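Enquirer: only geometry, no sequence info:
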């Protein structure tokens, strides 16, 4: 009879939690766990990635998609530090995730052994750290306890990442312990008087506005939110990069509150007399640098609903703070009795009308019409497609012009880093396809793609497919945009000499196509949708589009400044 070792038990613990995929880069420090994956290969798939940052992004995307912790395995030192970008993203994006780090053997600890480091100090945990909890497992018999606690910590309150450190020798020791049962997140709702107080505040308002987003949303919660909004005829916005929380096609949708916010929507946020923030932590991007909502006390009456007591009143002193998970909050709000008529019907109608006006494109230089490209994507992608992006000027095209049905229709359809991490979109799209089988569509910039383009090899090896539209303008576009505004004619450090991206994709096993004109895009996209393998479409973009975007950004800021003074 073969003795079970701790590395095998760890995989059994993951299976007990319902894990079907784990992402990582192999390391000698956790060979015993890899052996456990081999033993259970019919039930759990270890996805071999090319760099730990890409693996961590895939796990973060897994957490966003499933609402349960995404799983990443890396080795000590360099492996852990490479993976830290995914942990930081999971922290700021409120995404459940568990990073397992193979560590030095116990008998070499505290000698600065090969690749040794202090993970507790490196990863946090704190309100300014990268992880909610960092723990080292020295006793193999306690592995089930640590894994179950990691899952509970990652999901409960404000979701986020947990780091478990695994000494190499611990993983090879024999164990008798058994995996614990599946952990489910705890649903919480505020005190019974909160609903009554909120109803009184709504009845006293004349210009209310909902901002929905953050972690912890499920399709039933999003559907309940929509029914609440309909009952009260409330205009609803989505927080930065949570654009799939509320159906963008709904007649009460008012747009997304984030980078490059429409001036009319920015003015509407400022003019609102009641802000009902359901789920978002009200970070810098959603609040326009803490100006649309002034910290620490807003001009608007503020009702803040969040799953974490620590997040409430941390930045903004709310007039009503409610600690609640999104499922509990949305279903409770759905039952809030609305009056026969509300005084803000025209306010809601005009909010949606302004959103539709912002979808009308302006004339742009060059042979590529990006709004038309996005319209073509909208026309041909299935409603349940998963759209992913990293960080860069390029992402604004999809954020402004693509309309998500999202969670209301039963699927999460946007994976994007609110932390603004470059290189996220490519691995996130690959993970989405491997996990769900749904179409994954990624928009990337040239600099953004080069951060994690190597993960195309991961997709090909594991039978994954994504469609990547790569906008090549030969520069770090966002940085160039700021340079054009702050230091005109002094361009330094933002130019890029790029490879032939179409040829590079072909080398990895993807199809690669390059286009120069808008009319070339639709047949290429249709072919990509029909192709069994993944496709990269390289779009040669006029650099002057960045200058135009910089001008538009200046106009937007001027409008905000004018509104603030009035």
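Expert: Thanks, I have the structure now. It should be emphasised that the depicted structure is a prediction, and the values quoted were computed from it without experimental measurement.
Enquirer: From now on I want contacts and neighbour counts done on CA atoms only, so please keep to that.
Expert: OK.
Enquirer: and residue 108, how many neighbours?
Expert: 11 (other Cα atoms under 10 Å).
Enquirer: Tell me the spacing between it and residue 77.
Expert: 14 Å (Cα to Cα, to the nearest Å).
Enquirer: Other residues contacting the longest helix seen in the chain?
Expert: For the chain, the longest helix by residue count, based on DSSP state H, is helix 544-565. By Cα atoms under 8 Å, 6 or more residues apart in numbering, the list of residues contacting helix 544-565 from outside reads 260-263, 266-267, 364-366, 393, 477-478, 480-482, 484-485.
Enquirer: Over to stretch 299-308?
Expert: Under Cα under 8 Å, 6+ apart, the answer for stretch 299-308 is 156-158, 188, 198, 270-281, 293, 312, 318-326, 329.
Enquirer: okay, pairing it with this:
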């Protein structure tokens, strides 16, 4: 059948199972938005306040649902406004398709109004990108973009479509899109046998789960592995929810702000099994002191990550789920009771308890642990970046994959609210909360209008200390308490801000206000903003200084000013 480019684009999105687009219209995508008007009963469009918010929303939608997120924006500034969101998805391996408009093909390269080389700009932060200059190639380009976004190590793909291509007419032939099957033929039987032997010889194994466990839907297989080998488990920031945090085997997060128990276990284990992780610098810290007594097995889908940040003794390259489905049946039942008791004793000895400067201080730990209790550890939690992010990872106990949405690799302030919008749209039956610091919140608080417009029942939990808390913490420890430009004190009346958008508002200023306020917010039928007034000198602990060994964390910081 004959269709114009805009109709072909939307038909191809329907082929891929797309039901929601996050975007913002403009001149170069007018034809696509005109087609969306006709397709509004098939494809839901969420109009955000800003193109960056649209990209973060598509990212949050992808993380929470496991589907591919889709963002649609115009050319020029519309396209460049997506760059931070694309980089965020790229660093965290999130499947995203970003569709940008551009000037007509004859005007490309002439510095035309709102023309930008977005494929050139985004080349380093996408798995692949395309510019479609021939209407006959549009359908197959869209199909290829989704395949690339979801195959192997997942990630964002950009499709740039000049305006004249969206209006041109071409023959369109629908296609049935087969489900992608992960490639399981990336390792030999000998590779598996070597891993089995290393595991069976271990007396003190340590299992570490990263974002790849969630990306490959391998939580069940990881559970089987740790039960078979009787090992303790820690997770990266991106791996939260890949293993049930309520389980007695779980030691807490590993890394710069990880638990002391996990740090001790790394130093004393004799086998470290990293699953779906790239061994970030924020995890391994001082390379020479990381797992000094252990052999290391790395299981990862991306061969480029092997031996990149740390040398390992053995690798199993492939989709985590496929690898473990081959590995687990080869393992017999192991028992390491002495090792597990030692882990339990460290957990008792090093509980991570926050301290305030006064006995009645309002502590983030109290707020987040109460939230976890009231939601049964079942809510979808997004975060901004900084202290709020670490506190959420430390004190909310995640039970399942796809519960924790955070900018791990890129560290994008302003990510969380957009991500929460996408998660709530994709998972309307789940409770979604964005845990934010006031610095991050003020970067993208314009997306409150999106919550209000669509009555999206997200809770914005604002941990308000009127400073850039994480940067201030570093200034205190390493810059002689010279708090340069980290004291905000902007005097924002958050009740008026919420009121301007018609959003329900509460304040928590005392510990006794935590439970009743959270209960009211959780019972609300629409968006809520909660302003939690906390002290500016509550720090994220433990903290391993840059260059120090992972088992040398700072456990207490004296506040004398």
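Expert: Yep, it's here. Keep in mind the model is a prediction, meaning the values are calculated, not measured.
Enquirer: What's the TM-score once they're superposed?
Expert: Overlay of the two chains. TM-score (TM-score structural alignment, normalised by the length of structure 2): 0.92; 546 aligned residues with a Cα RMSD of 2.3 Å.
Enquirer: ok, how many other residues are close to the nearest residue to residue 402 of structure 2 once chain neighbours are set aside?
Expert: Leaving aside its sequence neighbours, residue 402 of structure 2 sits nearest to residue 64 (Cα to Cα, 6 or more residues apart in numbering; 4.9 Å). Neighbours of residue 64 of structure 2 under the rule other Cα under 10 Å: 26.
Enquirer: and the end-to-end length of stretch 524-539 of structure 2?
Expert: Termini of stretch 524-539 of structure 2 sit 31 Å apart (Cα to Cα).
Enquirer: no no, stretch 463-479 of structure 1
Expert: 35 Å.
Enquirer: what's the matching range in structure 2 for it?
Expert: Mapping stretch 463-479 of structure 1 onto structure 2 (TM-score structural alignment) gives residues 455-471.
Enquirer: List the contacts of the closest residue to residue 50 of structure 2 other than its chain neighbours.
Expert: If the residues on either side of it in the chain are set aside, residue 50 of structure 2 comes closest to residue 24, at 7.1 Å by Cα to Cα, 6+ apart. Under the criterion of Cα under 8 Å, 6+ apart, the neighbours of residue 24 of structure 2 are 47-51, 54, 72-74, 78.
Enquirer: Kindly indicate which of those lies nearest residue 397 of structure 2.
Expert: Nearest to residue 397 of structure 2 among the contacts of residue 24 of structure 2: residue 54, at 28.4 Å, using Cα to Cα.
Enquirer: Look at residue 443 of structure 2 and say how many residues are nearby.
Expert: 12.
Enquirer: Next up, the contacts around the equivalent of residue 19 of structure 2 over in structure 1.
Expert: In structure 1, the residue paired with residue 19 of structure 2 is residue 20, using TM-score structural alignment. Neighbour list for residue 20 of structure 1: 43-45 [criterion: Cα under 8 Å, 6+ apart].
Enquirer: go again using 6 Å as the cut-off
Expert: Contact analysis of residue 20 of structure 1 by Cα atoms under 6 Å, 6 or more residues apart in numbering lists residue 44.
Enquirer: Equivalent analysis for residue 440 of structure 2, please.
Expert: 384, 413-414.
Enquirer: right, and out of those, which lies closest to residue 114 of structure 2?
Expert: Using Cα to Cα, residue 414 comes nearest to residue 114 of structure 2 of those, at 25.2 Å.
Enquirer: how many other residues sit next to that closest one?
Expert: If we define neighbours as other Cα under 10 Å, then residue 414 of structure 2 has 26 of them.
Enquirer: ditto for the one 3 residues further on
Expert: For residue 417 of structure 2, the count of nearby residues is 33 (other Cα under 10 Å).
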